[in-house]
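Novice: need a structure here:
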Amino acid sequence: MTVLLTVVFSTAGLALVNAATTNADPANEETVWIEIAIFVFVYFLPAYVAYKRNTSNKDGIFLLNLLFGWSVIGWFVALVMACGSAGHKRERSPLISEPLFRVFGRGPTRKMH
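Specialist: A predicted model of the protein is given here:
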């Protein structure tokens, strides 16, 4: 986390110094902060998707994104993992699964009267 904050604040500091030396326009400084906010959001987009989808490995995706997101490959791997299966399992529909179980002789069956 310290590394990320260092990178973000050093980038912000360099951008602000550049903006201050080239043009002292306050609107330019606001633009720099907006760009930094957009960069941070896009950088952590895989972690955001994982937490919104409630994936079972959302903490691992966050750590992968935090530590290896700076490489394009690490960011895409985290995004693919975040877009993968959600944390909860879907239940099978009893209308579909029960007749199939009866056909193949496995699983729950109801006695026909």
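Novice: rest of the way, CA atoms for contacts and neighbours
Specialist: Will do.
Novice: Can you tell me the closest non-neighbouring residue to residue 64?
Specialist: residue 78 (6.3 Å; C-alpha to C-alpha, 6 or more residues apart in numbering).
Novice: Now residue 85: which helix or strand?
Specialist: Under the criterion of DSSP states H and E, residue 85 resides outside all helices and strands.
Novice: didn't it look like it was pressed against residue 55?
Specialist: Yes - contact criterion C-alpha atoms under 8 Å: residue 85 and residue 55 qualify, at 6.9 Å.
Novice: Sequence B follows; please return its structure for comparison with A:
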Amino acid sequence: MLLLLSTAATKTDGSLFFKIILFIYFIPSMIALIRIPLIKFRFITVLLINLFFGWSVYGWWIAFYKAVSSSKE
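Specialist: The predicted model follows:
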């Protein structure tokens, strides 16, 4: 992800802004992938919530909460 951001630094067509927004949008999914590597069902759940409901602020916060909550829930 950082490689994509660094290679687009010379472009002025707005693609850097789009990549930054996309990065922020999928932060809960990246946290879930890093934090819970053994529980793939939890990652898939966070990814689907983030993908379909992340456009609303409420859906993004639900995905973020599920990503950082303890794995015993």
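Novice: now what about the TM-score between them?
Specialist: Here the TM-score for the pair of chains, by TM-score structural alignment, normalised by the length of structure 2, is 0.73; 60 aligned residues with a C-alpha RMSD of 1.8 Å.
Novice: sorry, back to before: where's the residue nearest to residue 64 of structure 1 relative to residue 22 of structure 1, distance?
Specialist: 37 Å (C-alpha to C-alpha, to the nearest Å).
Novice: So between the two, which is more surrounded?
Specialist: Each of residue 78 of structure 1 and residue 22 has its neighbours counted (other C-alpha atoms under 10 Å); residue 78 has more, 27 against 10.
Novice: does the more buried one count as helix, strand or coil?
Specialist: What DSSP: H, G, I helix; E, B strand; the rest coil gives for residue 78 of structure 1 is helix.
Novice: any idea how far the equivalent of it over in structure 2 lies from residue 44 of structure 2?
Specialist: Aligned by TM-score structural alignment, residue 78 of structure 1 pairs with residue 63 of structure 2. Noted for residue 63 of structure 2: a distance of 11 Å to residue 44 of structure 2, by C-alpha to C-alpha.
Novice: can you check residue 52 of structure 2 too?
Specialist: 12 Å.
Novice: The two: which has the busier surroundings?
Specialist: residue 44 (14 against 11).
Novice: Just give me the match in structure 1 for the more buried one.
Specialist: Under TM-score structural alignment, residue 44 of structure 2 pairs with residue 59 in structure 1.
Novice: buried stuff in the strand or helix carrying that match?
Specialist: Here residue 59 of structure 1, judged by DSSP H and E, is contained in helix 58-68. Residues 58, 60-62, 64-66, 68 are the ones in helix 58-68 of structure 1 that count as buried (16 or more other C-alpha atoms under 10 Å).
Novice: now swap in stretch 11-19 of structure 2 and tell me
Specialist: Buried-residue list, stretch 11-19 of structure 2, by 16+ other C-alpha under 10 Å: 16, 19.
Novice: What separates the first and last residues of it, distance-wise?
Specialist: For stretch 11-19 of structure 2, the end-to-end distance is 12 Å (C-alpha to C-alpha).
Novice: Equivalent analysis for stretch 50-66 of structure 1, please.
Specialist: 13 Å.
Novice: That concludes my questions; thank you for your assistance.
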